[in-house]
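Chemist: Pasting a predicted model and its sequence here:
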Amino acid sequence: MNALTSSADFQLGPNLSGKRIVVAMSGGVDSSVVAALAARSGAETIGVTLQLYDHGSAVKRAGSCCAGQDIRDARAVADRLGIMHYVFDHESRFRDSVIDHFADEYMRGRTPIPCVRCNMGVKFTDLFRLAKELGADCLATGHYVRRIEGGSGPELHRALDPARDQSYFLFATTGEQLDFLRFPLGGMPKTAVREIAQDMGLVVANKPDSQDICFVPEGDYAAVVRKIRPEADSDGPIVDMEGRELGRHKGLIHYTVGQRRGLEIGGLSEPLYVVRLDPQTQAVVVGPKRALAVSAARIVEPNWLSDVQGRQVMAKVRSLAKPVPATMDGEWLRFASDEYGVAPGQAAVLYEGDRVLGGGWIEETAGAEACLV
């Protein structure tokens, strides 16, 4: 073990002998290195893996997590490290709370983020409970985010490596969970993590990173939704902002707000984008790019880690979007300038510098041209 491990801090005091750390092990390189760091710290280390799929599931794919070979990899790493390893079957819970919700959101014409739902429920809530039952002093995960002790308790911060930062997907982490959670990789670049895995001879050292949506084969969302909700392929009209029919589509599940490609409408004087999806009429509403401009978004089911009302913040409304200036006004997040591609079902996460202030789900948006999208 080299000096790279010095940045891994479980924050349990200078002497970890007599402490117990439970590590969430998905079978990937990140969580495996966390288990290795925990085992080398002197604390008693227990690896826990949640089986989220049937081993022969049609939605399982290579490069995902929590099934089949991934579980075998987690067990092999635990054996290499000489730590205990337990597997818990959470397939039905994952299906009900994540996969079915994913399909239902698409059926409602919304754009879901299943990774957040998984973290909110199966991964943090359930693992939190299991770790407590095992008498752990903390639960450690391989997420790239930092837990920093602030003046009023632990705070959630972006990872030092911006290319690996996962804070957007962890906005729903509660204060109680943050007290108990540890993120040893938040201060490391990915290259350092793989170097540690190589140095320790872990079988997963060169394993590809898992995909964002682990249960979607080849990125084909529509195929997964059709499998779960066969009625999802209902066709309908493609209409302009005035309701005039311009064409037909083969199912709302093939479209998201802001999409331009795949509309297959000819004879247009300007490019058109998906502005709204209407599940009541099965209509895809399209318009020019200016129709996508949004001045505010209503936020529901919020999780605030700090007071945000009336405060100037930076808001991230898509996982790959750059944060933009905004202010919280009651339930409404008001943007300092028009924002584009804001879709109901996505999350809005608020930041102050690198600190995560919390976030919530985008329920509806107020268009800059006074049309409610």
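Modeler: Noted; the coordinates are in hand.
Chemist: drop to CA atoms for contacts and neighbour counts, all remaining ones
Modeler: Fine.
Chemist: ok, now which ones touch residue 120?
Modeler: Applying CA atoms under 8 Å, 6 or more residues apart in numbering to residue 120 gives the contacts 170, 172, 173.
Chemist: what do you get if the cut-off is 10 Å, keeping everything else the same?
Modeler: Residue 120 is in contact with 97, 98, 114, 126, 169, 170, 171, 172, 173, 174, counting by CA atoms under 10 Å, 6 or more residues apart in numbering.
Chemist: same check, this time on residue 200
Modeler: Here residue 200 is in contact with 1, 33, 36, 77, 80, 81, 194 (CA under 10 Å, 6+ apart).
Chemist: Tell me which entries of the residues you listed lie within helices.
Modeler: Using DSSP state H to define helices, the subset of these located there is 33, 36, 77, 80, 81, 194.
Chemist: want to compare, so here's the second one:
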Amino acid sequence: MNSLDLPKAPHETRVVVAMSGGVDSSVVAGLLKRQGYDVVGITLQLYDHGAATHRKGACCAGQDIHDARRVAEALDIPHYVLDYEDRFRESVIDRFAESYLAGETPIPCVECNRSIKFRDLLRTARDLEADCLATGHYVASRPEAAGGRGLYRALDPARDQSYFLYATTAEQLDFLRFPLGELPKDETRRLARELGLAVAEKADSQDICFVPQGRYADVIARLRPDAARAGDIVDLGGQVLGRHEGIIHYTVGQRRGLRLAVGEPLYVIRLEPDTARVVVGPRTALATSRIRLGDMNWLGGPGEAAARPVAVRVRSTREPRPALLFRDPQGDGAEIELATPEDGVSPGQACVIYADDGPRARVLGGGTIRRVDALARGAAQAA
């Protein structure tokens, strides 16, 4: 076996590298080229950033495509730029807008990986007779004794991206490789300098590629100019406290920008798109104890319907925390009971399930949060 767990010599192994123009994917291409693999670089043009947000330059458009091309030339590898704008708009941007208008907090990076990079790009890699597709994600995969490959958290916990890759299927995982999963970020930077890559000091992208500065409402307003509907801001009892210009301006857990003079800090507890209401309350009302999931993807086996101890991650910035998993034997769903309630959990987000809360835990799967049962709401219903 070679370093990619494939049964051929490196020079006989064709690897397609998804090159975004950033330092991570560039180092992957450089390392594999140095190890003697037959490397082909592919960059996806996903959108016209200027048209999407009236701002030029960012991931997968403009300067990044130019940077990826420069790196490929320096490494002397074939490089192709594929126009995936239509696919990206339909599969990612339009779905993002629809989810946001439904009062959810979507994560387009998950859908991009699922629908574009690990479906369409993977198909292209196979068409090029590649033996695998390599990316610059910070996540680890390795062969399992029972067959197939398992997905694990990366060595560097600060860079771990397993939260965004839970929707990868077992079949896709067998074809994917993640060479940076066992490296800390500072080592990646060092390797970029050692390889003489022009992007060695390039800053990491921080925002969703088509939503710079995190201004979601601006993008939604351009994509769906007639969708914003004014409505009431109400407390947990339904009393009207103020007005708003559209639920697209709010997310669960938000405190700033409510413009309410009520003498106490209030937070967005939930959004009600059918009535165009923004429901606010004290921070304690954000505590979530049970989460209902749909659109499940299992990588480690769903297990039985009985309670199973696991660890879950409800936001990419949080560490996995202990919980109980209840699988729905009748459908594509599951329920999570959190050992310790968490704040700010919103429908539309991902809930990723791990075997445990260890630093190198295996990803068992995950799903989209469909319903959140907050402690305060549950107590009120019981009363």
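Modeler: Cool, the structure landed. Being a predicted model, the structure only gives us computed values, none of them experimental.
Chemist: And the TM-score between them?
Modeler: TM-score of the superposed chains, computed with TM-score structural alignment, normalised by the length of structure 1, equals 0.93; 364 aligned residues with a CA RMSD of 1.7 Å.
Chemist: that older thread, let's have the ones in helices among the contacts of residue 200 of structure 1 in TSV, adding neighbour count and distance to residue 245 of structure 1.
Modeler: Shown next, in TSV, are these (neighbours: other CA atoms under 10 Å; distance: CA to CA, whole Å):
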residue	neighbour count	distance to residue 245 of structure 1
33	28	55
36	25	59
77	29	58
80	14	63
81	19	63
194	19	54
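Chemist: Is the closest residue to residue 49 of structure 2 other than its chain neighbours in a helix, a strand, or coil?
Modeler: Excluding its sequence neighbours, the residue lying closest to residue 49 of structure 2 (CA to CA, 6 or more residues apart in numbering) is residue 56, at 5.6 Å. Under the three-state scheme (DSSP: H, G, I helix; E, B strand; the rest coil), the conformation of residue 56 of structure 2 reads as coil.
Chemist: Run a quick neighbour tally on residue 56 of structure 2.
Modeler: 13 (other CA atoms under 10 Å).
Chemist: distance of residue 379 of structure 2 from residue 289 of structure 2?
Modeler: Per CA to CA, to the nearest Å, residue 379 of structure 2 is found 11 Å from residue 289 of structure 2.
Chemist: Who has more neighbours out of those two?
Modeler: Of the pair residue 379 of structure 2 and residue 289, residue 289 is the one with more neighbours under other CA under 10 Å, namely 21 against 9.
Chemist: Nearest residue to that one in space, please, no chain neighbours.
Modeler: Across the structure, with CA to CA, 6+ apart as the measure, the residue nearest residue 289 of structure 2 apart from its sequence neighbours is residue 341 (4.8 Å).
Chemist: Name the helix or strand for that neighbour, please.
Modeler: When elements are assigned from DSSP states H and E, residue 341 of structure 2 belongs to strand 333-342.
Chemist: swap in residue 358 of structure 1?
Modeler: When secondary structure is defined using DSSP H and E, the element that contains residue 358 of structure 1 is strand 355-367.
Chemist: show me what contacts the residue lying farthest from the centre of structure 1?
Modeler: Among residues of structure 1, the one most distant from the C-alpha centroid is residue 267; the distance is 39.2 Å, by CA atoms, centre = their mean. Counting by CA under 10 Å, 6+ apart, residue 267 of structure 1 makes contact with residue 246.
Chemist: And the residue nearest to residue 289 of structure 2, what's its match in structure 1?
Modeler: The pairwise alignment with structure 1 assigns residue 341 of structure 2 to residue 338, based on TM-score structural alignment.
Chemist: Residue in structure 1 paired with residue 124 of structure 2?
Modeler: In structure 1, residue 124 of structure 2 lines up with residue 130, judged by TM-score structural alignment.
Chemist: If we go by neighbour counts, what in the host helix or strand of its match is buried?
Modeler: Remark: residue 130 of structure 1 resides in helix 127-133, with elements defined by DSSP H and E. Buried positions in helix 127-133 of structure 1, judged by neighbour count with 16 or more other CA atoms under 10 Å: 127, 128, 130, 131.
Chemist: do the same with stretch 71-86 of structure 2
Modeler: By neighbour count on 16+ other CA under 10 Å, the buried set for stretch 71-86 of structure 2 is 71, 72, 75, 77, 79, 84.
Chemist: Pull up the aligned stretch in structure 1 for that stretch.
Modeler: Using TM-score structural alignment, stretch 71-86 of structure 2 corresponds to residues 77-92 of structure 1.
Chemist: How far off centre is the matching stretch?
Modeler: 23 Å (CA atoms, centre = their mean, to the nearest Å).
Chemist: What is the neighbour count of the closest residue to residue 9 of structure 2 other than its chain neighbours?
Modeler: Spatial nearest neighbour of residue 9 of structure 2, excluding adjacent residues (CA to CA, 6+ apart): residue 2 at 6.3 Å. Residues near residue 2 of structure 2, counting by other CA under 10 Å, number 12.
Chemist: same thing with residue 245 of structure 2?
Modeler: Residue 245 of structure 2 has 13 neighbouring residues, counting by other CA under 10 Å.
Chemist: Can you tell me what it aligns to in structure 1?
Modeler: In structure 1, the position corresponding to residue 245 of structure 2 is occupied by residue 250, as judged by TM-score structural alignment.
Chemist: correct me, but that match touches residue 233?
Modeler: Yes: using CA atoms under 10 Å as the test, residue 250 of structure 1 is close enough to residue 233 to be in contact (6.0 Å).
Chemist: ok, residue 22 of structure 1 - contacts?
Modeler: 35, 38, 43-48, 84-85, 127-128, 130-132, 134-141, 181.
Chemist: mind checking which helix or strand residue 109 of structure 2 is in?
Modeler: In the assignment (DSSP H and E), residue 109 of structure 2 maps to helix 108-112.
Chemist: Show me where the stretch 51-200 of structure 1 has its helices.
Modeler: If you assign secondary structure with DSSP state H, counting those that start in this stretch, the helices in the stretch 51-200 of structure 1 sit at 69-81, 91-94, 100-107, 114-118, 127-133, 175-180, 190-199.
Chemist: mean per-residue distance, the second one to structure 2?
Modeler: Superposing on structure 2 places helix 91-94 of structure 1 at an average distance of 0.5 Å from its equivalents, by mean CA distance after the TM-score superposition for structure 1.
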